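K.L.:
pasting the structure only:
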């Protein structure tokens, strides 16, 4: 009878006494359970089918009829623009905003594995209440009993105010979030506005006020790693450019007051008509009033869409419990308020440009605000808008992929798309093509963030010995704290297994500092500086599960070991690349950090990943045309 029980283990470590068929929900395998089914491993082996089916589900959800209209039409908040494209469920940010997408994909994988198999009982060991509801529904569909063995949740250190906020009604959360945003960003109101209103440039760049060069910032010059020396080239050619920045808090600009001072400094020292403003520069009572009106429109639409997810299963499973909170907040709470705020600020910024724009360029990550930009740009009569994926396009970063039917654009309120997608090399173009993107709308340009690789001296292809000086491991931190913490905890456990004399050199992400006191068993050196210079001095690089810095090391012919995150999908940019190493246990990590340095190094693949001509001929051609 035990063999007829499905035992799903959604907890750390291995089960002590599993009964029946054991399924590991968030583990790539346990030595103590060699016959267990690993759902993460099953996903990797059936990735193309699972990804395509999830994207198809999102597309078909947008086509569901609500009060006689397609959902995508029902949610229009402006003529020709639907709020659907700003909603998190359509954005599909599975690694950050919507991590529950991982469980949705795992439920599909479980259904595939169990197809045609009957069980007397399904047992779930987990702290995840939403997952238990989904599996209870699936068990009912399969005609078997369901039992949830709830385990104590992990303790998370949230402040009292955050805990109180979480339990407030969604509309109250929305009001508080809007108030907080206005309080924090109001000092940017009007920064660069007079220059913007007098701008003569016919080209606009929309970018993040982040990743700024500290030296340039101190001198009052705009220099960002997103754009390398492209702004200087445009200025030298006499191109007047308007820069619309989305401010992101970091150590260089820790508050809106500092950001406002930077904008004023940029404008004071700009040449050849370069103009700088931020999205928050357009804050005002009129914008706030429009936000409230748009939010009320969404609240009125809520009764029509409230039960939509539960009536649209993903395969055999009702996944609505996974998305319930997100879906509600998309209409009633914080997500709705901040999305409409971005929409109205973008509308104010683009509408106030005094000159019709012949070209626009924006950093493309397929976030919700980009859909607003694409719609507003066209409605105001401006010409070509070009999207620029500034880093790598990762297989499981679902933001970059859509069901192929989305690209037909034969009806109203269809997927907003740029005139062209400027890809930074063959790897990005290949990823878009394999995802079904229209080939004629892809164009190759130089990889601005990676131009330093053209001059960087790669590691010798000879086997590198480290025994005389000790193994040097460069740790490249992640943007997200959760990913960085997982990476550092795994390394801390693996550290005693590494050779004596191993040096752990840690470069945190600018937006995610690392405190050595959080990892007392790990001897480390915190460093800053150029990633290229640090890579040149290390033997092996160790990356988080998602960071694109892994590609920097890979292109410099350094062996790279990346975390295989059991909590999420494989978001590594090196997924599928020859010579890339992955580890999910301390033993595996220690072994691969050592063995990776002893294996023959893969041949140079820089040009396969990126276009690296520092003269930027492709960029010049694109922008001139």
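P.N.:
In hand now; what should we look at? This structure is a prediction, so every number in the text was calculated from the model and none was measured.
K.L.:
Please count neighbours and contacts with C-alpha atoms only from this point.
P.N.:
Fine.
K.L.:
Run through the residues that contact residue 363.
P.N.:
Contacts were defined as Cα atoms under 8 Å, 6 or more residues apart in numbering; by that measure residue 363 touches 206, 207, 208, 387, 388, 389, 390.
K.L.:
And for the closest residue to residue 323 other than its chain neighbours, the neighbour number?
P.N.:
Nearest residue to residue 323, sequence neighbours excluded (Cα to Cα, 6 or more residues apart in numbering): residue 100, at 7.3 Å. Other residues near residue 100 come to 22 when the count uses other Cα atoms under 10 Å.
K.L.:
adding another structure so you can compare the two:
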């Protein structure tokens, strides 16, 4: 047994004069400091499987002689459980998942080192509670030293989060109705009803602004596929998720664009927003279901005891209770009820569709779509991956028992998942999916990586060199890519701002915001950058270096384009980059590290064989054509 260890959860670096420090939020390691995030990375496979098993077991746990999944069930065999934040497991929506994995890593460290005591230096009440319970269960002395909690400025968002969860839910619903009610003004399209017509569900973001402003629908999430469908004599019906973004900043712009597309529906497809199906009847049904979930939360009030992973002394309830309450009586709960009713109305209004596609991200709305699709007797529904798999994007992974279950209220799954590359295929088969549940398709968003004048013959694209030739004027030019997370983007830009003070003046920085997260650069007066919103593939050749966060897959575009890639990952959240284990990609966490990497000038050393890991690429779309032709028979 060793002496006491200190768990250091502070923004500042741990002191050098203390013994046995376990850093909670940093990858830094030295003689007296061990990193919990680094331990998690080094034992990622085992701990990831352990968390996925915990979520499966939580749904299967019984309260009052009935499975939790069954408590959430509808008469048709659908369970709201699969729409909860707990079952969704998105690190972007549920940042506490990272704390859960770190706590599980800490448990293993304590079992190995067997300290006499643990001293926690942290302001985090939930962390203090959870480590206290862990130490009690392991018979280890525990001391919590919270120190003086820093004063935080109040904001409307923080005030909202301080409200009781049911009040949050009602506030969210009222705001959503007020902002989206004008979308009801869109004329309901007379949906195409031909045998070969195709349904698609998509996000109204990542649009080409020049084309769309002229009435020509072009989505960078689907690229050339809609044109191929039209050229093959088939028509498309589109349900769009409206999301304000820099390209479509308001409802009025969205309505104008959809009306212009529908004027040429034979070529552009028929389009409607999901929120166009808002009615007072829908509102009443949403509230009815939400009240039912509120009552259910009372019947499941003893669920806290189920928040122990099997064979573990860790109690995860203090971290995950916010996700639980949001999912049963908060904003997530009422949002899920709304999705259920909107998809029911939309797909009930639509004539039978033989084939449907949607963007597969394992978000809650997808379960509502699948349920309504089958309820109204439509044909095959296929989820389409549109970005590469990331190891820690847990929403894309499930315990194999959940995937393979045939029980009542089993997890809603599409008939097949369209997989865009070998890495994703292996991830799904390793996760319990059968090969017949998957189908290969070209990665539509990444076809632009192929050289314009060296497009391979059909079927041979995976052997093609994908690197762009970087222009001579790009020397010293750095492209900064924004993130969809406001908090991560703020920390990231602050780091770049501080790094600029350490760099010579010959670097030229340009910032491209994420389409779903508008940023005011005025908040960063020391950040001397230009701003650009052009499509990424059109501007990459103008830069030598791409700097981004660990949350976005855009780094992969730059990597395959031959640029030097630097990724910000500081240990405070999951490394969600698809380039996580690539040795020629630079991961930095401090301004000093960023300045050092930039001045060192290391080059991207990717070889052609690595490209085969990520994507199926062929400009002729043979895999897509095969899939569509099979579904037309």
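P.N.:
Ah, there it is. Note that this is a predicted model, so its numbers are computed, not measured.
K.L.:
Overlay them and tell me the TM-score.
P.N.:
Scored against TM-score structural alignment, normalised by the length of the first structure, the superposed chains reach a TM-score of 0.93; 617 aligned residues with a Cα RMSD of 2.5 Å.
K.L.:
From residue 43 of the first structure, how far out is the residue nearest to residue 323 of the first structure?
P.N.:
Here the criterion is Cα to Cα, to the nearest Å. By it, residue 100 of the first structure lies 15 Å from residue 43 of the first structure.
K.L.:
so whichever strand or helix holds residue 6 of the first structure corresponds to what in the second structure?
P.N.:
Using DSSP states H and E, residue 6 of the first structure maps to strand 5-9. Residues 4-8 of the second structure are matched to strand 5-9 of the first structure when aligned by TM-score structural alignment.
K.L.:
that older thread, helices or strands next to the strand holding residue 6 of the first structure in the packing?
P.N.:
Strand 5-9 of the first structure sits against strand 21-24, strand 121-126, with contacts defined as 3 or more Cα pairs under 8 Å, 6 or more residues apart in numbering; DSSP states H and E.
K.L.:
Give me the mean distance between that strand and the second structure.
P.N.:
Here the mean offset of strand 5-9 of the first structure against the second structure after fitting is 0.9 Å, by mean Cα distance after the TM-score superposition for the first structure.
K.L.:
re earlier: JSON lines please, covering the helices and strands packed on strand 5-9 of the first structure and showing mean neighbour count.
P.N.:
Listed next are those as JSON lines, based on neighbours: other Cα atoms under 10 Å:
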{"stretch": "strand 21-24", "mean neighbour count": "21"}
{"stretch": "strand 121-126", "mean neighbour count": "21"}
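K.L.:
Out of the ones you listed, which gets nearest to residue 616 of the first structure?
P.N.:
strand 21-24 (48.7 Å; Cα to Cα).
K.L.:
Now that closest one on the second structure. Mean distance?
P.N.:
Mean deviation of strand 21-24 of the first structure relative to the second structure after superposition (mean Cα distance after the TM-score superposition for the first structure): 0.7 Å.
K.L.:
List of residues touching the strand holding residue 6 of the first structure?
P.N.:
Contacts of strand 5-9 of the first structure (Cα under 8 Å, 6+ apart): 15, 18-26, 119-126.
K.L.:
same deal with stretch 434-453 of the second structure?
P.N.:
Contacts to stretch 434-453 of the second structure, defined as Cα under 8 Å, 6+ apart, come from residues 220-225, 386-387, 415-421, 425, 429, 464-468, 537, 557, 560-561, 615-619, 621-624, 627.
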